[in-house]
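Chemist: just to be clear, the model below is a prediction. Sequence and coordinates:
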Amino acid sequence: MNLPQHGRRAAGRPRYRRTAPARPAAPTSPEASQPTTAQPATVRPARRRAAAALRPVMTIGAMTFAGGMLLSTSVPALAVTATDTVARASVYAPAEDSISLRSQTLDVGSEVALEPIEVGDWDVEAAPPPIESSVAGLGDVSLLQADRVVWPVDPSRTASGFGPRIAPCAGCSTFHDGIDFNPGVGATIGSIADGVVITATEAGGGLGVYVEVQHNIGGAVITSLYAHMQYGSLAVAPGQRVTAGQALGAVGTTGQSTGPHLHLEMYGADGVRFDGMSWLSSHVTG
C-alpha cells in the first residue's frame, strides 16, 4: 500500500535524532576548507560531565594554595617548626651564665694581727620642726633650724662694744645697741647663720644701708642686723633665704657713721638687743 506523501494525515516519516552542525575550523589549507563530518551530539554531554568532575578538585587546590600562603606570611617560623621531633634550644630560653664567680679572698701574712671591727650604734632622730614667724611685709616665714654659726667679718679688730659709752658724734646714742667691727672698707659681710632676709634697704636713716636676717638657732628666733654698708653693695632682697657666711653686702660708712665699719645688732623675739660679741663667742662653730 502506498502512503500519502502530503497532508496532515500523511503517514509518519522515519524520525532521526537531530545533530548540531559542527563549527568549521579555521581553514589552514585547501583540504581544511572542505566541510567536515558533524560530531555526534553525544560528545558535548561527556565534556560537561568531565568539567563538572574537575571543579571540586580545582576548588580544593585553590583553597589549599591560599591557606599555604596565609600560613607562610602570618605564622612565625618557630610555630611551624614547633612540631619538630628533634629537641632544639628555644630562642626564648634564658642564656646560661658561663661566668663562674668566686668569693674574694685576702692572703695576710702570719705577722699581721687581725682585730674585729666594732660596729657603732646609731640613733635616728627626727629633724626639729621649723619655726613659723610673722614678718611685716612678708607674712608668715618658715625658719629651719640653723646648724652652723659663723662670724660676719674678721673679728680680730673691733671699735666699740655693747652697752654704755661716750657718744662718738652729735646725735649718737650713749648706749651702744650693737658691736662695731673694723675689717676695712669694702670687706664682705656674711650672714651669721642660715635664715631669711626680712629687711634689705638703702634708706635706713641713721643705720644707712642695712640688712636684717631672721634665724632659727637652737629653736629660738634670733635676728641679726648689719648696718652702715656701702651704697650699691646689697646682695640680697627681702624674703630671700640665705646660708651661713653668704654675702649680704660690703663694709661702708653710710648713715650716722664716723668711719667705715660694720655695726652688728642682735635681738630675740622680744626685740631687746643683747651683746652680740658675747653671744657669737659662745655659738660660733666655724
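Modeler: Nice, I can see it.

Chemist: hey, let's count contacts and neighbours off CA atoms from now on
Modeler: Noted.

Chemist: show me where the protein has its strands.
Modeler: Assigned by DSSP state E, the strands in the chain fall at 131-135, 139-143, 158-160, 163-164, 175-176, 179-181, 188-190, 195-201, 209-217, 220-229, 241-242, 247-250, 262-267, 273-274.

Chemist: alright, now check it against this:
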Amino acid sequence: MKHQRTILGGVAMTFVFGVAVATSVPAASLATAGSFEAVQADAVAGSAQSFDSAAEAAGAAVSRDGYVIHTPTPTPTPKPVATSQGGYGGGQCQAGADAVGESTAFSWVYPGGYRQSDGFGPRAEGFHKGVDMVNDEGVPVHAIADGIVIAASGDGGTGGVYLSLAHKVGGVAVCSMYMHFLDGSLMAGVGDTVTAGQVIGLTGRTGNATTEHTHFELYGADGVRYDPMPFMLEHAG
C-alpha cells in the first residue's frame, strides 16, 4: 500500500512538471524545424504584397489578391450659364488677354482625334469663319490653351451653345471660339480661368448644325477671324 502511494506521488509530480513546462515555454520554441521553415516561407510570400501610394493617388487600378479596384476618374460638372453673357469681339478679346498670363502649353480641341468637314474660307452658304470638327455626341471639348472665358451662352442662336476664351500667346491676344455644344454641357462661365486641355463642354449640334460637331474659330484684338489650322499645327503639334 505504501509502495502504491509512492508511485502515485511520482506520477502526480511528473504531471505537474509537464503542465508547468507547457505553460511557461513559448509555443514557437516547441515548433519543429519543418514548421519554422513554413513560417519563414509565408513571411517571404507575404512581403510581395505592397502599397504604392503614388499609383493610388494617381487613380491607377490597384490589384489585391486576385481582384482589381478601379478608382473612378472625376467627371467635370456642367455649369449653369445664362442665356447671354460677355462678348466675343476684338475689344473683349484684348481685355481678356490682358487679364491672363502667357500661354505656354497647348492642346487640340479633340486630343483623341476628329474628322474635319468644312474648313476655313468660302463655301456655298457664304464665308466660313472657322473649321468644323466632327465628333460623336457627348465627346469632351478641350480648351486649346490657358485663358479666361470672355463669352458663354446657353442659347446662342445660330451658334447654339457656345464659349469664347481669351489667351496671350507671345504677348499677343489670341481668342478661341467653340460653338454647337451639347445643351446644358458648358463647364465654365464668363470670368472663369481655364488651363490648356481642360474640358469646357461636350460635343453637340445646337444652333445651326446638321450633325454633331464643334465649329472652332481663332481671332485677335481686331476681331477678324483667321484660319486656325496653321496656328494649331505650330503650337499643338
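Modeler: All right, it came through fine. Predicted model only: the values in this text are computed from it and were never measured.

Chemist: turn the strands of structure 1 into a markdown table, columns for distance to Ala53 of structure 1.
Modeler: A markdown table is the format used below for the strands of structure 1 (distance: least, Cα to Cα, whole Å):
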| stretch | distance to Ala53 of structure 1 |
| --- | --- |
| strand 131-135 | 100 |
| strand 139-143 | 97 |
| strand 158-160 | 124 |
| strand 163-164 | 128 |
| strand 175-176 | 126 |
| strand 179-181 | 120 |
| strand 188-190 | 108 |
| strand 195-201 | 101 |
| strand 209-217 | 104 |
| strand 220-229 | 108 |
| strand 241-242 | 98 |
| strand 247-250 | 105 |
| strand 262-267 | 115 |
| strand 273-274 | 120 |
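
Chemist: and those strands: which comes nearest Ser282 of structure 1?
Modeler: Proximity to Ser282 of structure 1 (Cα to Cα) singles out strand 209-217 among the strands of structure 1, at 12.7 Å.

Chemist: which other helices and strands does the closest one contact?
Modeler: strand 139-143, strand 195-201, strand 220-229 (3 or more Cα pairs under 8 Å, 6 or more residues apart in numbering; DSSP states H and E).

Chemist: tell me, it lands on which residues of structure 2?
Modeler: Strand 209-217 of structure 1 lines up with residues 161-169 of structure 2 when matched by TM-score structural alignment.

Chemist: burial count for Asp140 of structure 1?
Modeler: Neighbours of Asp140 of structure 1 under the rule other Cα atoms under 10 Å: 12.

Chemist: got the contact list for it?
Modeler: By Cα atoms under 8 Å, 6 or more residues apart in numbering, Asp140 of structure 1 lies in contact with 132-134.

Chemist: nearest to Gly68 of structure 1, of these?
Modeler: Taking the contacts of Asp140 of structure 1 together and measuring to Gly68 of structure 1 by Cα to Cα, the closest member is Glu132, at 79.4 Å.

Chemist: surely the closest one meets Ser142?
Modeler: Yes. Glu132 of structure 1 lies in contact with Ser142 (Cα atoms under 8 Å); the separation is 4.6 Å.

Chemist: roughly how far does the nearest residue to His215 of structure 1 once chain neighbours are set aside sit from Ala167 of structure 1?
Modeler: Spatial nearest neighbour of His215 of structure 1, chain neighbours left out: Gly195 (4.5 Å); criterion: Cα to Cα, 6 or more residues apart in numbering. Going from Gly195 of structure 1 to Ala167 of structure 1 by Cα to Cα, to the nearest Å gives 33 Å.
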